[in-house]
Structures are given as C-alpha cells and as structure tokens.
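task: produce atomic coordinates for the following.
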Amino acid sequence: MDEEVKFVLDSAKESMDGGISHLEKALIKIRAGKASPMMLSTVMVEYYGSKTPLSQVANVNTPDARTISVQPWEKSLLSEIETAIMNANLGFNPMNNGEMIIINVPPLTEERRIQLTKQAKAEAEDAKVSIRSARQEANKDLKALDISEDLLKNAEVDVQELTNKYIAKIDSILTVKEAEIMKV
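Okay, the predicted model is just below:
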C-alpha cells in the first residue's frame, strides 16, 4: 500500500518538475535587454525546399551583450537567413556584410520592460496552474487507492507540501527574471 502512495507522490513530483522546466524554457525566450542566441530559436530558414531551424544551418553567437552574429555554413544562405529573421517578426533589423549577418539588439524602453515583465508573470502563472493541476491529479489518484483514512490524510499533506515548495520555486525564478528585465 505504501508503495502506491510513494508512486503517486513521485509522479506528482515529476509532473511538477516538468512545469518548472517549461517555465525556464519560456523565460529564456523573453529577452532581458542583452543578446542571446535563444532569441533566434524560433527562426525557420527555407533550406533546400524545407523549413529548417536557424541553428541547423548557421552558427549563432553573441560577440557582446548587444550583438548577435549569424554565420551560415553555406554563403548562399545569407539572403534566405536575413529574410527569415525579418519574417520571424522579432523586431530585429539584420545587416548582411557578405560574410555573416549581424543583428544589433536595441536597448529596451521602460514601456517594453513593463510588457516583458507582464509576459514573464503570465508564464509563471501558467506554471503555477500546471503545478496545481498536478496536485489535483495526485489527490484524485490517492483517493482512488484502497488505503486507510489516516494514510490518505498524511499523503494529501505531503502533496500539499510538495505543491507549496514548487510554487515558491516558481516565485523565486520569476523574481530573478523580473530583476533581470528591469535592470537597465
């Protein structure tokens, strides 16, 4: 019987870990004023008739905090990559120097920083919802088990403690990201 409870708790923890990792991936894509290769992760380039991620046809680097450089493996792709970056609607203006594409990342305005903070908060709230639904699922699974009421109550308390721990983790990740976004 105890193994079943442990299994439910482990699966809830695994589900909550998934929510945290999803949040971290989502927050990486929200730019905080400094250049990052992840900013171009959604760019798809037309490569021999099929849409291919930019990272598979070029080397994407950040030589400094305000610049992204894209060095294609085939020079014939320069104009395709330039077009793909503009079509991705990321707000960047790529410059082609014949060798590589250079993107200057403009500094964020105060208004844009506030928008990005709201976006980060929305992502954190989505993560909290996924944590709560994992809790709900775990409690439902526990009630379905054939265990004593005392064991059920203790297991539900454990699930709630796990939930509280993950919600606090989300809050701390959000606080760090907000500080990063608002830092000029």
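
rest of the way, CA atoms for contacts and neighbours
Noted.

and stretch 40-52, what's buried?
Neighbour-count burial for stretch 40-52 flags 40, 43, 44, 45, 46 (criterion: 16 or more other CA atoms under 10 Å).

show me the strands in this protein, by range?
44-47, 50-53, 58-64, 67-72, 95-96, 101-104 (DSSP state E).

compare with the first, here's sequence two:
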Amino acid sequence: MTTTVSTADLKRRMHGAVEALRHDLQGLRTGRASTALLDPVQVEVYGSHMPLNQVATVSTPEARMLSVQVWDRSNVQPVEKAIRSAGLGLNPITDGQVIRLPIPELTEERRKELAKLVGQYAEKARIAVRNVRRDGMDHLKADEKKHEISEDERKRLETEVQKLTDDTIREVDELSQAKEKEILGK
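Got it, this is the predicted structure:
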C-alpha cells in the first residue's frame, strides 16, 4: 500500500484508546480490593514525588483488604499520609511497616457516582477513537488528491477504517457496560 496512513497504524492508535480506558477503569473501586486502586497514589519521599509501588509492595491478602508493605521504615508516615490524601475513601491502619487498608462497602450514592465516571471515561475513549478515524479519513482524501491512490481504493480503505472504528467503539461499550454492572452489583 502506497498510502501514508496504514490501517495497522490506525488500529494501533485505536487500541491505545481502549487500553487507556482499561487502565482508567481498573482504578475505580468496586467494593473489592484491587492493587490497581493505589496506582495513582504519589508519595513524597527522598525530596520528590514517587509512585507508591516504588516505595512499597501492594497486595490483596483478602477480598476486602489491601496490604501495603513499606520497604523503608522512615517512609511509613509519608505513605500513610499519601493514601489518606488521595481521596480514595480509605482509612489506613498502620502496624509497623505494614499498612492495612480495609475496603468499605460502597454506598448506593457512591455506586451511582462511579457508574457516571465510567460513562465519562468511555466517552473520552470513544472521542479518541473517532479522532483517529477522522485522521485516517483525512489522510485517505489527501492521498487521493495527490493521486497516490484511486477513488475506488480510497472508498475501500474508508470502509475498512469505518469497520475498525465500529469494532473498537463496540469494545469500549462492552468494557464500560461490564464495569458499570460490576459497580452497580447487577
């Protein structure tokens, strides 16, 4: 294919939007313990901000409990402070170098807020996918103008790009519906 935009490149970029959505959804609390819940936590240690997973090991010893094993005893307080101020609604219990985080039940109101957030994340992913499609379509039209591809070839490739877009948006919808179901407990 002589075109400047390849369907493989568009597929890779659309897949990137889906992966970003997966990552966003992982961080949402569903009432069950997940180590991904603490991924956004930044700890101020050694004069800089570091991700929690660079100063401690996070594990899930029980379905409703997270355990944070801090490697350096002097970092226990900053880690506890970072978890408290992260706005996750968690109440750390410190026991030596281990910080336990019981995961409370979600209230109905909080479940609805989280479900709304899932919808926002999904819409952000859909927009990203549509932007990739628009880029691809623009490239195809430009290639036709430059006589690098024929009108028939452009139409065939546009159909391919549209199918790729539809498939990717379907995947986004499936991910968001599954997460909503998980959050709302249905």
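
quick check: TM-score for this pair?
Here the TM-score for the pair of chains, by TM-score structural alignment, normalised by the length of structure 1, is 0.93; 182 aligned residues with a CA RMSD of 1.4 Å.

just put the strands of structure 1 in a markdown table and tack on distance to residue 18 of structure 1.
Shown next, in a markdown table, are those (distance: least, CA to CA, whole Å):
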| stretch | distance to residue 18 of structure 1 |
| --- | --- |
| strand 44-47 | 26 |
| strand 50-53 | 24 |
| strand 58-64 | 27 |
| strand 67-72 | 30 |
| strand 95-96 | 38 |
| strand 101-104 | 33 |
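
which of those is buried the deepest?
Across these, the average number of neighbours (mean count of other CA atoms under 10 Å) peaks for strand 67-72, which reaches a mean of 21.

who are the packing partners of that one?
strand 58-64, strand 101-104 (3 or more CA pairs under 8 Å, 6 or more residues apart in numbering; DSSP states H and E).

where in structure 2 does it align, residue-wise?
Alignment of strand 67-72 of structure 1 against structure 2: residues 65-70, by TM-score structural alignment.

could you dump the helices and strands packed on strand 67-72 of structure 1 into CSV with distance to residue 120 of structure 1 added?
CSV is the format used below for those (distance: least, CA to CA, whole Å):
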stretch, distance to residue 120 of structure 1
strand 58-64, 23
strand 101-104, 23
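
now do the helices in structure 2.
Counting by DSSP state H, one finds helices in structure 2 at the ranges 7-26, 76-84, 108-145, 151-184.

for the first one, the distance to its chain's centre please.
For helix 7-26 of structure 2, the separation from the chain centroid amounts to 10 Å (computed by CA atoms, centre = their mean, to the nearest Å).

do the same with the longest one
Taking CA atoms, centre = their mean, the mean C-alpha location of helix 108-145 of structure 2 is offset from the chain mean by 13 Å.

same thing with the last one?
Between the centre of helix 151-184 of structure 2 and the centre of its host chain there is 17 Å, according to CA atoms, centre = their mean.
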